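**Student:** okay, predicted coordinates and the sequence, questions at the end:
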Amino acid sequence: VAREIIHAGLTDEEFIRNATTGYEEFVEFVEPWTLEHTEEVTGVPAEAIRELAHGYATAATAQICWTLGITEHHTGVDNVQSLCNLALLTGHVGRWGSGLVPLRGQNNVQGGGDMGALPNKLTGFQDVEDDEVRARFEAAWGCEIPPANGWNLTQMFEAMERDELRAIYCIGENPADSEANVKHARAMLERLDVLVVQDVFMTRTAQMADVVLPAALGWAESDGTATNSERRVQRMRAAVSPPGQARQEIGIINDLAALMGDDRWGNPTAEELWEELRTVSPMHGGMSWERLEAEGGLQWPCPTEDHPGSPFLHGRLWERPVGGRLAPFSCVEDSPPLDLLTEEFPLRLTTVRALDSYNTGVQTSRYASPIRTGEALEISVADAADLGVVAGERVRVSSRRGAIEMTIGIDRELAVGLCHTTFHFPELADVNQITSDAVDPKSGTAEFKAAAIRIERLDGNDRLDVDHRVGAGA
């Protein structure tokens, strides 16, 4: 796409000249990727690529939106950088109506990152290894912060295998169902000396725990904030009280700290914690609790109380001269999925989400839905004919990591050789036993979207009396 934009003369030369670096190297790098070569590699028709390139480049405004289909690969970061290249070529960034939009899978994924739930960042995406930043947090918190980056989730499981990580405090996560190559993940969790799980339901991970701390449901039973995909921080308000022994997570963590010897926390409220946050995170500095309440939410960065918030990012790239550093083009090599297709494993499996279900099904499997689908393995019409299987038939699905039984569905829109299923129903189809645990070394994300599998008929099996409509999982 980038090469076609360049060869068609559709680049924004003024923007490239003033706001970017590395353009000449990038032009040389993409030169081999003709429309014909790209069609041969990807299977996407050359004319479709050309149409996309011209439509995107000539649009008055254009956005590129993506989800986990881009990032859950061993090249996830490279994939995102490739999309950024297109925006830099055309100037579709840093102005109203144009931009790069990573759509989050849950309502507060953005907020989790903002708050510092990343191994290399403190609140407000500030680097853990920056001495000046760390000193500011240490002064506010009255403690010493380790100067080295922590482990991401993949690195944690690697550390468990080396017996370097012996205890886990797991809050609102179900890795015993959600991890790729989940049999290995479960084995690592079993190795721990101590596993503490804090959650709203008794997940499979909680069932493995030494201690379970029942928590309030964030979106219905707690006060606080959530931050959505457009960086808008909004107030969350408790509608009901948590049931039974479930407690507010702030209170649980506060009491745990006291039991471990630090009783200085003082039982802070959500508002008090937010006001403290503003003192250490410049991008939240102008978002007082009162403003969030009165204005219905604000978009960061919002550094001062008279700042209106930022409806879009990177407007600085249109300043002359550019405010801050220039935006770099990235030369990223094509790298196919690491779980290779072979005669033994000839089909490509990718995981998807169904409309009415959520992650591993913990929160959605407890109610009925008239549109619930997704437990089937959806395959193409041609592959169904080649395998001699029909919708509703039980089959064995194998990868290099294991095998499970699944029910066949047929999706008329699927390309030959491609299969998909959800991960919402691990009790019916434990799909993550067969997903690929190849990892992006830059992000630590597993390659959920590209496993190599084999489908085999079962001896003497009958069709199930269930509704697996053609295209139901699409």
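**Tutor:** Thanks, I have it. As the structure is a computational prediction, the values presented were derived from the model and not from experiment.

**Student:** drop to CA atoms for contacts and neighbour counts, all remaining ones
**Tutor:** Will do.

**Student:** and the spatially most central residue of the chain, how close does it get to Ile453?
**Tutor:** With distances taken as Cα atoms, centre = their mean, the chain has Leu68 as the residue nearest its mean C-alpha position (5.4 Å). Distance, Leu68 to Ile453, using Cα to Cα, to the nearest Å: 20 Å.

**Student:** show me the residues around the residue nearest to the centre of the chain that make contact.
**Tutor:** By Cα atoms under 8 Å, 6 or more residues apart in numbering, the contact set of Leu68 is Gly105.

**Student:** and Ser222, how far from Ser369?
**Tutor:** Ser222 sits 26 Å away from Ser369, going by Cα to Cα.

**Student:** compare the two (neighbour count), which wins?
**Tutor:** Ser222 (22 against 11; other Cα atoms under 10 Å).

**Student:** isn't the more buried one up against Ile250?
**Tutor:** No: at 9.5 Å, Ser222 does not count as touching Ile250 under the criterion of Cα atoms under 8 Å.

**Student:** go through the protein and flag its longest helix.
**Tutor:** In the chain, taking DSSP state H as the definition, the longest helix is helix 76-90.

**Student:** quick one: it to chain centroid distance?
**Tutor:** 17 Å (Cα atoms, centre = their mean, to the nearest Å).

**Student:** what of stretch 161-175?
**Tutor:** Using Cα atoms, centre = their mean, the offset of stretch 161-175 from its chain centre is 19 Å.

**Student:** re earlier: which helices and strands does the longest helix of the chain pack with?
**Tutor:** Secondary-structure packing of helix 76-90 (3 or more Cα pairs under 8 Å, 6 or more residues apart in numbering; DSSP states H and E): helix 2-7, helix 13-19, helix 68-71, strand 99-102.

**Student:** what about versus this one:
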Amino acid sequence: MTNTIGDLEEADVILVTGSNTTENHPVISTYIKRAVKFKGARLIVVDPRRVKIATFAQHWLRQNLGTDVAWINGMMHIIIKENLHDKAFVENRTQGFEDLKAMVEKFTPEYVESITGIPAASLIDAARLYAGAGNAAIVYCMGITQHVSGTDNVKSLANLAMLTGNLGNRGGGVNPLRGQNNVQGACDMGGLPNVFSGYQPVTSDEIAQKMEQAWGVTGLSRKVGLKVTEMIPKAHSGELKALYIIGENPLVSDADLDHVAKSVGNLDFLVVQDIFMTETAALADVVLPSACFAEKEGTFSNTERRVQRVRKAVEPPGEARDDWWITAQIARRMGYDMACESAEEIMAEIARVTPSYGGITYDRIDYEGLHWPCPTTDHPGTPILHKEQFPIGRGKFHAIDFIPPAEATDDEYPLYLTTGRVLYHYHTGTMTRKSEGLNERVPENFVEISAKDARDLGITDGGAIEISSRRGRITATAKVSTTAVSGTVFIPFHFAESAANQLTNAALDPVSGIPEYKVCAVKLSAAAQ
């Protein structure tokens, strides 16, 4: 997030898109709801489902799946045409405006309606509301990123914020809500194939040499590694022989699960490190039990870039160990003495080699966390990014054209499927589905479908449905719901025995490598009894 969670209550207008906030980020949703109910903020929700947060919105725009670039370009077309953009911000702090203006020229409200299904008048009203705000915040989640155009979607939202001068201000910004705990921290620490910690490129000789000196080694590779969505196909072809998976369950979470299962089955050696015996761990040659958050010391970096202490509350069971301890022991057995004795010692090393974390110590975050970048021990942290300038100087507008989703409906597969989460379960259910109370609330998988589609297909609420795509087939229970809209069904992906990702498309965003989980074509029928 460029801004803080608390900043949402300072916004005059909040634009939420690709986020079922009340179910996926219930704590953050309370800030949005308070801002609307008690502080006069106005809310715009753009989502293909009538999610609960939309009940608080002044405008709910229902776009066709995978058409986000089109409606964002349409809003910018209106803002520029009606002279509502922040001319001073654009002139003084950005570059590439003329290219953007030329690109969005064709995205008239009527043209956007033909692509997205959003009525032209509704788009105009929403654009005027967003552009007319003193401070306007954008909030998005995986409904924006999990597309073949996911990177384009994010850049387009950044375009919209810059066009209206909503970066570097309280109550503004572009604010992604991270999908899992400490995803931000994992990325910060170099959990990406192209960077060291703090997003320092592995291809830089200067950075690599700094790391070599810090670690007492030579010859660190300058080669960019593989994304996870590149590893699986290479396992399938036999090019990748071994895989070490930590805290992930791809046999439920990855797209096109039949292909994933075959790929993992081709490996010569699989290691899984996790707190429970997951579906993926069950296939492993070696399982390393690790401690959960309440059983170890350390830090988490949350979605607003706040680095916070985690303190051990109970002893880990059995042979479970801290993840860092397991990593250090493996390194020692492989010939490198990774000499670290505590999480605090590791944090001190992080500060030494990571400029954005340079001023973060256990003492400083003992009571309250700090927002990075925090380069020195006398720096107060940075709750709001880009106040004075962007890291590259002037912010760059990207002129982006609309591209359709990778898969379209047809006579055989006439409905679109989108996937996500429900309030009572989390990710692949590794933890939440072991809770009796949560299983009572949502005991089994379901297909959320509109009343019209249910009538047309002869499907009854609570009945068993067979759902098929070009990749697989599952059975789940019908849930006729006012949240659903005609033409689109929704399935949560928590349930391994009826895995939504048997159906989803593994087509990838060319930059991020993220699969298009949010759009695929399916057909439904009543299941044989």
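**Tutor:** Nice, thanks for sending it over. Keep in mind that this is a model prediction, so the values were computed, not measured.

**Student:** picking that back up, can you put the helices and strands packed on helix 76-90 of the first structure in a markdown table and add distance to Val128 of the first structure?
**Tutor:** Putting those into a markdown table (distance: least, Cα to Cα, whole Å) gives the following:
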| stretch | distance to Val128 of the first structure |
| --- | --- |
| helix 2-7 | 35 |
| helix 13-19 | 28 |
| helix 68-71 | 24 |
| strand 99-102 | 24 |
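
**Student:** among those, which is nearest His307 of the first structure?
**Tutor:** Closest approach to His307 of the first structure among those (Cα to Cα): strand 99-102, 21.7 Å.

**Student:** which residues sit against the closest one?
**Tutor:** Applying Cα under 8 Å, 6+ apart, the set of residues contacting strand 99-102 of the first structure from outside is 62-67, 83-84, 87, 92-93, 229-230.

**Student:** which members of those are classed as buried?
**Tutor:** Ala62, Ile64, Leu83, Cys84, Ala87, His92, Val93, Ser229, Glu230 (16 or more other Cα atoms under 10 Å).

**Student:** report the buried residues of stretch 337-345 of the first structure.
**Tutor:** Pro337, Leu338, Asp339, Leu341, Phe345.

**Student:** kindly report the same for stretch 273-289 of the first structure.
**Tutor:** Under 16+ other Cα under 10 Å, the buried positions of stretch 273-289 of the first structure are 274-275, 277-278, 280-289.

**Student:** among those residues, which ones are in helices?
**Tutor:** Residues of those located in helices (DSSP H): Trp274, Glu275, Leu277, Arg278, Val280, Trp289.

**Student:** for those residues, work out which two are farthest apart.
**Tutor:** Distances among these were taken as Cα to Cα; the most separated pair is Val280 and Trp289, at 15.1 Å.

**Student:** show me the strands in the stretch 151-300 of the second structure, by range?
**Tutor:** 174-176, 242-246, 269-274, 286-289, 298-301 (DSSP state E, counting those that start in this stretch).

**Student:** the ones you listed: which one's closest to His425 of the second structure?
**Tutor:** strand 269-274 (18.1 Å).

**Student:** from Trp300 of the first structure, how far out is the aligned partner of His259 of the second structure in the first structure?
**Tutor:** If you follow His259 of the second structure across to the first structure using TM-score structural alignment, you land on His184. Noted for His184 of the first structure: a distance of 39 Å to Trp300 of the first structure, by Cα to Cα.

**Student:** so those two - more neighbours on which side?
**Tutor:** Neighbours per residue, other Cα under 10 Å: of His184 of the first structure and Trp300, the larger number sits with Trp300, 26 against 17.

**Student:** and the more buried one, what is it in contact with?
**Tutor:** Going by Cα under 8 Å, 6+ apart, Trp300 of the first structure touches Arg231, Arg232, Val233, Met283, His284, Gly309, Ser310.

**Student:** go again with 7 Å.
**Tutor:** With contact set as Cα atoms under 7 Å, 6 or more residues apart in numbering, Trp300 of the first structure has these partners: Arg231, Arg232, Met283, His284, Gly309, Ser310.

**Student:** export those to TSV and tack on distance to Asn108 of the first structure?
**Tutor:** As requested, these are exported to TSV (distance: Cα to Cα, whole Å):
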residue	distance to Asn108 of the first structure
Arg231	10
Arg232	10
Met283	17
His284	16
Gly309	19
Ser310	18
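
**Student:** now, those that are in strands?
**Tutor:** Using DSSP state E, the subset of these located in strands is Arg232.

**Student:** so which of the contacts of Trp300 of the first structure would you say is closest to Ala216 of the first structure?
**Tutor:** Looking across those and measuring by Cα to Cα, the closest to Ala216 of the first structure is Arg232, at 23.2 Å.

**Student:** count of neighbours near the residue mapped onto Val202 of the second structure from the first structure?
**Tutor:** In the first structure, the residue matched to Val202 of the second structure (TM-score structural alignment) is Val128. Using other Cα under 10 Å, Val128 of the first structure is surrounded by 23 other residues.

**Student:** what of the one 3 residues further on?
**Tutor:** Other residues lying near Asp131 of the first structure total 11 when counted by other Cα under 10 Å.

**Student:** mind checking how far it is from Gly324 of the first structure?
**Tutor:** 21 Å.

**Student:** which part of the second structure matches the strand with the most length in the first structure?
**Tutor:** Ranked by residue count, the top strand of the first structure under DSSP E comes out as strand 402-410. Aligned by TM-score structural alignment, strand 402-410 of the first structure falls on residues 472-480 of the second structure.

**Student:** please report how far the aligned residue in the first structure for Glu279 of the second structure lies from Ile404 of the first structure.
**Tutor:** Aligned by TM-score structural alignment, Glu279 of the second structure pairs with Arg204 of the first structure. Arg204 of the first structure sits 18 Å away from Ile404 of the first structure, taking Cα to Cα as the criterion.
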